[in-house]
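Student: what shape does this take:
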Amino acid sequence: MHFISTGSGSPVLLIHGLFGDLDNLKSLGALLEQNHQVIRVDCPNHGQSEHWPQMDYPGLANALVSLLDELAIDKVHLVGHSMGGKIAMATALAYPQRVQSLTAADIAPVAYSPRHETVFAGLSSMPLDIKDRRQALAHLLNHEIDEATAQFLLKSLRRSESGFEWKMNLPGLIASYPAIIGWHNGSERCGGQLSYHGPTLMIRGSESNYVTAAYKEEIVAQFPKVKAKTLEGCGHWLHAQKPAIFNRIVSEFIDSND
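Tutor: Sure thing, here's the model as predicted:
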């Protein structure tokens, strides 16, 4: 798993969401590295990490713990956004002894209905012999993908000998999508437990529908010590829409549980 490590002190591991890479939480990392070792990862099938034909949360949790072993890290503060939040939650449930604290940004430990069909259609149909990024942007906009999302997706487009290519493993993500939107933490596979009793923070955007009151019972059952925060005036991309307050809340939570 490709990663970048900066700073020193008690370790924090930052995990991006679907279609992202290790730069997504870079501004949070810049704040945390003043007092912590910060490890930002490219999840499998993203960025510069290896391509997996299939991925699920038990396998991703195992991969994170293997990275901790490689870095000789015993316990870590986990922070994840969206899919990355689910990876963090699965890791805390499967390996609670390795997790100092858990922060999940705008995601719940539940199964969701499909919501990325338009994005997958736009990515899959992209003609990779396009001449420049303007053509790539126009293609995504023509598939009814909003410009902010399109610009985010294009961060994973890079030049190749024949034109352009995706850094992400698109076939692997499509094959894994049911597992990504689903929720099977796999704790029983790893000798883990059904609930994580360590410090837990869940942050949601007020305009997002990813974390709602309907999920409260499932959240508390799995993370009984959870504290909830709502960032007003932002949606699912809360770390990008309100970075200063998001970064401060996460940093203060980590420091209070160090």
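Student: all contacts plus neighbour counts: C-alpha atoms, from now on.
Tutor: Fine.
Student: how about residues contacting stretch 111-121?
Tutor: Among residues not part of stretch 111-121, those counted as contacts by C-alpha atoms under 8 Å, 6 or more residues apart in numbering are His143, Glu144, Ile145, Ile174, Pro178, Ile181, Gly182, Trp183.
Student: could you pull out the helices for the stretch 1-150 of the chain?
Tutor: Secondary structure of the stretch 1-150 of the chain (DSSP state H, counting those that start in this stretch): helices at 26-32, 57-70, 83-94, 117-124, 133-142, 147-154.
Student: closest one to Met202 among the ones you listed?
Tutor: Met202 sits nearest to helix 83-94 of all these, at 9.2 Å, using C-alpha to C-alpha.
Student: on that earlier part again, which one of the helices of the stretch 1-150 of the chain is the most hemmed in?
Tutor: Across these, averaging neighbours per residue (mean count of other C-alpha atoms under 10 Å) puts helix 83-94 on top, at a mean of 29.
Student: and for Pro224, the neighbour number?
Tutor: Pro224 has 16 neighbours, counted by other C-alpha atoms under 10 Å.
Student: and the residue nearest the centre of the chain, what does it touch?
Tutor: Of all residues in the chain, the one closest to the mean position by C-alpha atoms, centre = their mean is Gly84, 2.1 Å from it. Residues touching Gly84, when contacts are defined by C-alpha under 8 Å, 6+ apart, comprise Ile15, His16, Gly17, Leu18, Ala104.
Student: in strands only, show me these.
Tutor: Within those, residues falling in strands by DSSP state E are Ile15, Ala104.
Student: could the contacts of Gly84 go into JSON lines alongside distance to Ser66 and neighbour count?
Tutor: As requested, those are exported to JSON lines (distance: C-alpha to C-alpha, whole Å; neighbours: other C-alpha atoms under 10 Å):
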{"residue": "Ile15", "distance to Ser66": "15", "neighbour count": "29"}
{"residue": "His16", "distance to Ser66": "18", "neighbour count": "26"}
{"residue": "Gly17", "distance to Ser66": "20", "neighbour count": "22"}
{"residue": "Leu18", "distance to Ser66": "21", "neighbour count": "18"}
{"residue": "Ala104", "distance to Ser66": "21", "neighbour count": "27"}
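Student: let's see this one next to it:
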Amino acid sequence: MTTDMDEMRVSSDSVVPHEFSGAHGNRLNASIYRGGAKPVLFFHGGGQTRHAWDNAARAVQAAGYTAIAVDLRGHGDSEWVADQRYAFDDYAADIDAVARKVQETFGGQRPVSVGASLGGISSLVAQYEAGQSLLSALILVDVTPRMRRDGVDRILGFMSDRMQDGFGSLQEAADTIAAYLPNRGRPKSLDGLSKNLRLGEDGRYRWHWDPAFISGPHPVNSGKLRSDEYRFAATRALTIPTLLVRGRQSELVSEEHAEEFLELVPHARLTDVSGAGHMVAGDRNDIFLQAIMEFLDGLGAG
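Tutor: Model prediction:
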């Protein structure tokens, strides 16, 4: 049996499965891409899984870092929490627990966090609640404290539309996604899609996340982050190196929102990714990887 240190730091080309304990003792599954001494955490967006980061994590690993991609609570292989607490506050608390464990394992070294949407804003809040002592740097992927309400509603509408009934096949799910994202090319294989779906006993495929994330008593849009004042306070407080990666065709983060973010965090950098919407890493992974690798290199070698 390997120790935490062995799993996270031994140099290898392999990907190691790992389990973290969340803020409330909830199990969080992760993949550790073992590499160098500098840890980089990856937190996906709502409705996704840690596998959304496979390509990015491998690239970061190859560059000499240890990449750690985590399934957020209620997503992927992580535990569906019994009390159905899925507010941003709860995700931030889990990120705090993971980051502190990683910091302990890496000799007190604070990790970098790469967070898309849900994972990004939760990382920002975790850093705020920790008094800026949790992370060494932050990469926000298409998320800012102010977002387009119509874009948020469209995404939540798509996620909730089939969350109970599911799909009769992977192909049916692929067709539904293609209709929602007509500008994205269809994948040649459905293998990646299968990681985002669960096959039920009734033979139908459903999204790989707990429906209570949207429809439960403590859904994602509840908690302190409903307050504009709180979100802006957390953003203004950022002191660590920060990169905002925005999809130029984003349905959530407008150009004005990005400019507002830079006014709130004057030391932050912005990369606008042409040809990408909200799902930046999936739409233009090449440009996304270039942006985050240049940012990480600027922090010093891992």
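Student: stretch 224-238 of structure 1 maps to which residues in structure 2?
Tutor: Taken onto structure 2 by TM-score structural alignment, stretch 224-238 of structure 1 occupies residues 266-280 there.
Student: mind listing what's buried along that stretch?
Tutor: Buried residues in stretch 266-280 of structure 2, defined by neighbour count with 16 or more other C-alpha atoms under 10 Å: Ala268, Leu270, Thr271, Asp272, Val273, Ala276, Gly277, His278, Met279, Val280.
Student: quick one: which of these is nearest to Gln249 of structure 2?
Tutor: The shortest gap between Gln249 of structure 2 and any of the buried residues of stretch 266-280 of structure 2 belongs to Gly277, at 4.5 Å (C-alpha to C-alpha).
Student: residues near the counterpart of Asp297 of structure 2 in structure 1, how many?
Tutor: Following TM-score structural alignment, the counterpart assigned to Asp297 of structure 2 within structure 1 is Asp255. Asp255 of structure 1: 14 surrounding residues under other C-alpha under 10 Å.
Student: what sits up against the host helix or strand of Asp255 of structure 1?
Tutor: The secondary structure element spanning Asp255 of structure 1 is helix 243-256 (assigned by DSSP states H and E). The list of residues contacting helix 243-256 of structure 1 from outside it, by C-alpha under 8 Å, 6+ apart, reads Ser27, Leu28, Leu31, Leu32, His77, Ser101, Thr103, Leu201, Leu231, Leu238, His239.
Student: quick one: buried residues of it?
Tutor: Phe246, Asn247, Val250, Ser251, Phe253, Ile254.
Student: check the mean deviation of that helix from structure 2.
Tutor: Averaged over the aligned pairs, helix 243-256 of structure 1 sits 1.2 Å from structure 2 after superposition, using mean C-alpha distance after the TM-score superposition for structure 1.
Student: just how off-centre is that helix within its chain?
Tutor: The chain centroid and the centroid of helix 243-256 of structure 1 are separated by 17 Å under C-alpha atoms, centre = their mean, to the nearest Å.
Student: from the buried residues of stretch 266-280 of structure 2, which is closest to Gly192 of structure 2?
Tutor: The shortest gap between Gly192 of structure 2 and any of those belongs to Met279, at 14.8 Å (C-alpha to C-alpha).
Student: pretty sure the closest one contacts Gly247?
Tutor: Yes: distance between Met279 of structure 2 and Gly247: 7.5 Å, which falls inside the contact criterion (C-alpha atoms under 8 Å).
Student: can you tell me the SS state at the residue sitting furthest away from the middle of structure 2?
Tutor: Farthest-out residue of structure 2 from its mean C-alpha position, per C-alpha atoms, centre = their mean: Asp202, at 30.1 Å. At Asp202 of structure 2 the chain is in coil, as set by DSSP: H, G, I helix; E, B strand; the rest coil.
Student: what do we get in structure 1 for it?
Tutor: Counting by TM-score structural alignment, which is the criterion used here, Asp202 of structure 2 corresponds to Ser162 in structure 1.
Student: and for Thr242 of structure 2?
Tutor: Aligned by TM-score structural alignment, Thr242 of structure 2 pairs with Thr200 of structure 1.
Student: so who does that match touch?
Tutor: Neighbouring residues of Thr200 of structure 1 by C-alpha under 8 Å, 6+ apart: Ser101, Leu102, Thr103, Ala104, Phe223, Lys225, Val226, Lys227.
Student: and which of these is nearest to Ala138 of structure 1?
Tutor: Ala104 (33.2 Å).
Student: Ile219 of structure 1: helix or strand, and which one exactly?
Tutor: helix 216-222.
Student: by how much does that helix deviate from structure 2 on average?
Tutor: With mean C-alpha distance after the TM-score superposition for structure 1, helix 216-222 of structure 1 departs from structure 2 by a mean of 4.7 Å once superposed.
Student: which elements pack onto that helix?
Tutor: For helix 216-222 of structure 1, not one helix or strand is in contact under the criterion 3 or more C-alpha pairs under 8 Å, 6 or more residues apart in numbering; DSSP states H and E.
Student: now do that helix: distance to the chain's middle.
Tutor: The offset between the C-alpha centroid of helix 216-222 of structure 1 and the centroid of the whole chain comes to 20 Å, using C-alpha atoms, centre = their mean.
Student: got the buried residues for that helix?
Tutor: Buried residues in helix 216-222 of structure 1, counting neighbours by 16+ other C-alpha under 10 Å, are found at Ile219, Gln222.
Student: how close does Leu170 of structure 2 sit to His75 of structure 2?
Tutor: With distances defined as C-alpha to C-alpha, to the nearest Å, the gap from Leu170 of structure 2 to His75 of structure 2 amounts to 19 Å.
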